[in-house]
Each structure stands twice: as structure tokens, then as C-alpha cells.
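Chemist: sequence and predicted structure are below.
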Amino acid sequence: MTGSPYFGLRFSGANGLVLGKITMNLSGGLGIRFDRDRAAQSNVKMDDIRVTGAGSHAVETWNIDGLTINQVIARNVGESGLLLQNSINVKVGLVDGDNVGAGSGYGTLRFANRNGRNANGNYNTNVYIDKVKSRGGGRGIFCVSESGGAVITTVDLADNGNNAVLIENCYNLSIRGGTVNGGGEVRISARSEFANTRDIWITLKVDGTTVRESPCADNSNWTLTGNGARNIC
């Protein structure tokens, strides 16, 4: 697909949907969108999604129970590479972003709007991301607005223009390894309108940027190496 579509692909109420290898070389618009205000979806699978040049997100999901993605490759995208919202039981192989969300609060991978919150309101782990790679752009990884229940196995983040990692009002998130080189800080934060950030486990090698926790999370667990300055609780 080429051009500047409002949505390249748009879905609602999709059950058992399978998307294969998709390449979008766009000059604007949004790549793939699962709607917020229409019927929810379940058991969605995507293989290899490559989006270049979108003005908004490469892939944006809402309201999916059961999502499997092999990889999302985003290049020169205006907002998020992969934006997961109010979705549970998610498995993703690779999210790879280069110049994604520059000058914005978006970035390569974003969890938002209660992503990973189970139907009973708990945040038992149900979102699994194998690897996030991010270069330049805005943020590398952003977990916000009562999202969580997630494990990211490894990261490779460098020279992000905004936070390399920002964890804000996020619950039960584990980053189990990888590297941050330069760019914006690694940060645990919280806004007052939501419950405080809690149950965070971060294992990272951080060089050339800072690590900061403010305000203190409830049950934050850091295992840090590298030369990055630290101001943590």
C-alpha cells in the first residue's frame, strides 16, 4: 500500500482475523487500526507488518482479547510503532522502530489505556514482548494510563529523543534485559489521577543517559549496570 490513507486497514468486531506479510510505504495517515468505539475483537494474528512514512501510528490496537504478532517494523512514523490499548493475552515477537514519534510523547512501543488489565481488574501477566529495538524518534518504551501485566524479554534502545523508557501509572511490568545507549532518561513516574506505579522489575545496562525514579513506585526492583547516573528509590 502507498499514499496517505486515513486508515490503511481498519477493523472492528474482528474474530479470528489473520493478517500476513503487509508492507505500507505511506506518505501520511495511519497504518493499521483496530477501533476503540465499535465492537471488540478476539484471536487476531499478524505476521510481518512493515510501515514507513505514516503520519500517525504504524499499528494501533484497541479492545483485543488474544493478539499474536510476529513483528512490527516501523520507519519514519509520526506517532507509535505499536500502540496497544485495552488489550489482553498478547504475544509479540519484535517491535523495531527507527525515527518513530519524533518530537512527541509517542515512540516505538506504547502500552496505554488499561492495556494488560484483566477482566477481573488484576494485572497478572498476560502481555509478552520478546524484543524492542528503537533508534532515535521519540520514546523507546512507554507504559501509561493504568496499563501493565507485561513482560519485555530484551531491549536495544539508543539515541531516543524522548525517554528511552517511561513507566507511568503502570502495574506489573518487567523488562528482563538489554541495553540503553544515550538518548532520553529511563524513568519511573506517576500522575496523581491514577494509582501509583507498582510492581516493576527492570534489568538493564544503561550507558550515556540517566535513570530516575520520581515519585517512588510501590515495589520497584532495579538491576542496573553501565555508566548511567542513577537517582532511584
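Modeler: Received it, and whenever you're ready, just let me know what you need. Numbering: from 1, shown residues only.

Chemist: for the rest of this, base every contact and every neighbour count on C-alpha atoms.
Modeler: Will do.

Chemist: what helix or strand does Ala150 sit in?
Modeler: strand 147-158 (DSSP states H and E).

Chemist: next: Val95.
Modeler: Secondary structure assignment for Val95, by DSSP H and E: strand 88-100.

Chemist: equivalent analysis for Val51, please.
Modeler: When elements are defined using DSSP H and E, Val51 is found to belong to strand 41-52.

Chemist: counting by contacts, list what that strand packs against.
Modeler: When contacts are defined as 3 or more CA pairs under 8 Å, 6 or more residues apart in numbering; DSSP states H and E, strand 41-52 sits against strand 18-19, strand 22-26, strand 64-77.

Chemist: for Val95, find the nearest of these.
Modeler: strand 64-77 (4.9 Å; CA to CA).

Chemist: got the buried residues for the closest one?
Modeler: Using 16 or more other CA atoms under 10 Å as the burial criterion, the residues of strand 64-77 that qualify are 64-77.

Chemist: contact partners of the strand holding Val51?
Modeler: Contacts to strand 41-52, defined as CA atoms under 8 Å, 6 or more residues apart in numbering, come from residues 12-26, 31, 58, 63-77.

Chemist: the structure to be compared is supplied as follows:
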Amino acid sequence: MTGNPYFGLRFYGTSGLSLGIITMNLSGGLGIRFDRDNAGSTNVRMDTISVTGAGSHAVETWNIDGLTINKVIARNVGECGLLLQTTTNARVGLVDGNNVAAGNGYATFRMANRNGRRADGSYATNVYVDSVVSRGGGRGIFCVSESGGAEIAKVDLASNGNNAILIENCYGVNIKSGTVNGGGEIRIAARSEFANTRDISISLTANNVAVRESPCGSNIRWNIAGNASKNIC
């Protein structure tokens, strides 16, 4: 697909949808969108989704229960590479972003709007991501607005123009390994309108970057190697 679509592909109310290898070389617009205000979807599969030049997100989900993605590869994308919202029971292989979300608050990989929160309100792990790679652009990884229940096996983040990692009012997030080199700070934060950030574990080698926890979260476990400066609780 080429051009400047409002949405390249738009879905809602699907069951068992399978998207194969899709390449979008765009001059604006949004790549793949699952709607917020229409019926949800179940058991969605995507293979490798490659999006270049979108003005908005490469892939944005709302209201999916059961999501499997092989890879999202985003290049020169205005907002997120992969944005998951109100999505549960998800497995993602690779999210790879280069010059994604430059100059704004989005991220190569973002979870928002109670992503990963189960129907009973709990945050038992149900969102699994093998690897997030991010170069330049804005944020690398951003979890916000009562999202969580997520495990990221490995990260490789460098020279992000905004936070390399920002976890804000999220619950039950485990970043198990990887590297951060330069860029904006690694931060745990919280806003007053939601419950404080809790149950977070971050294990990384971090160089030439700052690590900060403000305000202090609850049950936060840091394991940071490298020369990163630390201002944590």
C-alpha cells in the first residue's frame, strides 16, 4: 500500500482475523487500526507488518482479546510503531522502530488505556513481547493509564529523543533483559488521577543515560548494570 490513507486497514468486531505479510510505504495517515468505539475483536493474528512514513501509528489496537503478532517494523513513523489499548492475551515477537514518534510523547512500543487489565480488574501477566528495538525518534517504550500485565523479554534502545522507557501508572510490568544506550531517561512515574505505579521489575544494562523513580512506586525492583546515573527509591 502507498499514499496517505486515513486508515490503511480498519477493523472491528472480527473473530479469527488473520493478516499476513503487509508492507505500507506511506506519505501520511495511519497503517492498521482496530476501532475504539465499535465492537471488539477476538483471536487476531498478524505476520510481519512493515510501515514507513505514516503520520500517525503503524499499528494501533483497541478492544482485542487474543492477539498474536510476529513483527511490527516501523520506519519514519509520526506516532507509535505498535500501540496496544484495552488488549488482553497478546503475544508479540518483535517491535522494531527507527525514527518513530520524534518530537512527541508517543513511542516505538506503547501500552495505554488499561491495556493488559483483565476483566476482573487484575494484572496477571497476559501480554508477552519478545523484543523491542528502538533507535532515535521519541520514546522507546511507554506504559501509561492503568495498563500492565506485561512481560518484555529483551530491549535494545539507543538514542531515543524522549524517555528510553517511561512507566506511568502501570501495574505488573517486567522488563527482563537488554540494553539502553543514551537518549532520554529511564523513568518510573505516576500522575495523581490514577493509582500509583506498582509491581514493576526492570533488569537492564544502561549506559550514558539517567534512571529515575519519581514519585516512588510500590514494589519496584531495579537491577541496573552499566554507568547510568540513578535516582531511585
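Modeler: Everything's here; your move. Since this is a predicted model, take the numbers as computed values, not measurements.

Chemist: what angle separates the strand holding Ala150 of the first structure from strand 88-100?
Modeler: Taking axes from the mean of the first three to the mean of the last three CA atoms, to 10 degrees, one finds that strand 147-158 of the first structure is oriented at 30 degrees with respect to strand 88-100.

Chemist: picking up where we left off before, just want the angle from the strand holding Val51 of the first structure to strand 22-26.
Modeler: For the pair strand 41-52 of the first structure and strand 22-26, the angle between their directions (the same axes, to 10 degrees) equals 50 degrees.

Chemist: tell me the buried residues in strand 41-52 of the first structure?
Modeler: Neighbour-count burial for strand 41-52 of the first structure, with 16+ other CA under 10 Å as criterion, is recorded at Gln41, Ser42, Asn43, Val44, Lys45, Met46, Asp47, Asp48, Ile49, Arg50, Val51, Thr52.

Chemist: dump those residues to CSV, plus distance to Gln85 of the first structure.
Modeler: Below are these laid out as CSV (distance: CA to CA, whole Å):
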residue, distance to Gln85 of the first structure
Gln41, 12
Ser42, 14
Asn43, 15
Val44, 14
Lys45, 16
Met46, 16
Asp47, 19
Asp48, 20
Ile49, 18
Arg50, 20
Val51, 19
Thr52, 22
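
Chemist: quick check, nearest of the residues you listed to Ser145 of the first structure?
Modeler: Here the nearest of these to Ser145 of the first structure, counting by CA to CA, is Gln41; it sits at 21.2 Å.

Chemist: ok, now how distant is that closest one from Asp218 of the first structure?
Modeler: According to CA to CA, to the nearest Å, Gln41 of the first structure and Asp218 of the first structure sit 33 Å apart.

Chemist: re earlier: what about the helix or strand just after the strand holding Ala150 of the first structure, how far off from the second structure?
Modeler: Once strand 147-158 of the first structure ends, the next helix or strand along the chain (criterion: DSSP H and E) is strand 165-168. Taking mean CA distance after the TM-score superposition for the first structure, the mean distance separating strand 165-168 of the first structure from the aligned residues in the second structure is 0.1 Å.

Chemist: now for the next helix or strand after strand 165-168 of the first structure, which elements pack on it?
Modeler: Using DSSP H and E, the helix or strand that follows strand 165-168 of the first structure in sequence is strand 170-175. When contacts are defined as 3+ CA pairs under 8 Å, 6+ apart, strand 170-175 of the first structure sits against strand 147-158, strand 198-207.

Chemist: list the contacts of strand 170-175 of the first structure.
Modeler: The set of residues that contact strand 170-175 of the first structure without belonging to it, under CA under 8 Å, 6+ apart, is 123-125, 143-155, 196-204.

Chemist: now the buried members of these.
Modeler: 123, 125, 143-155, 196-204.

Chemist: quick one, what contacts Leu204 of the first structure?
Modeler: The neighbours of Leu204 of the first structure, taking CA under 8 Å, 6+ apart as the test, are Ile175, Arg176, Gly177, Gly178, Thr179, Val180, Thr223, Leu224, Thr225.

Chemist: count the residues that sit near Gly20 of the first structure.
Modeler: For Gly20 of the first structure, the neighbour count with other CA atoms under 10 Å is 12.

Chemist: Asp37 of the second structure now?
Modeler: Other residues within reach of Asp37 of the second structure by the criterion other CA under 10 Å amount to 9.

Chemist: which SS state does it fall under?
Modeler: When states are read from DSSP: H, G, I helix; E, B strand; the rest coil, the local structure at Asp37 of the second structure comes out as coil.

Chemist: that one matches what in the first structure?
Modeler: When the first structure is aligned by TM-score structural alignment, the residue opposite Asp37 of the second structure is Asp37.

Chemist: no further queries at this time; thank you.
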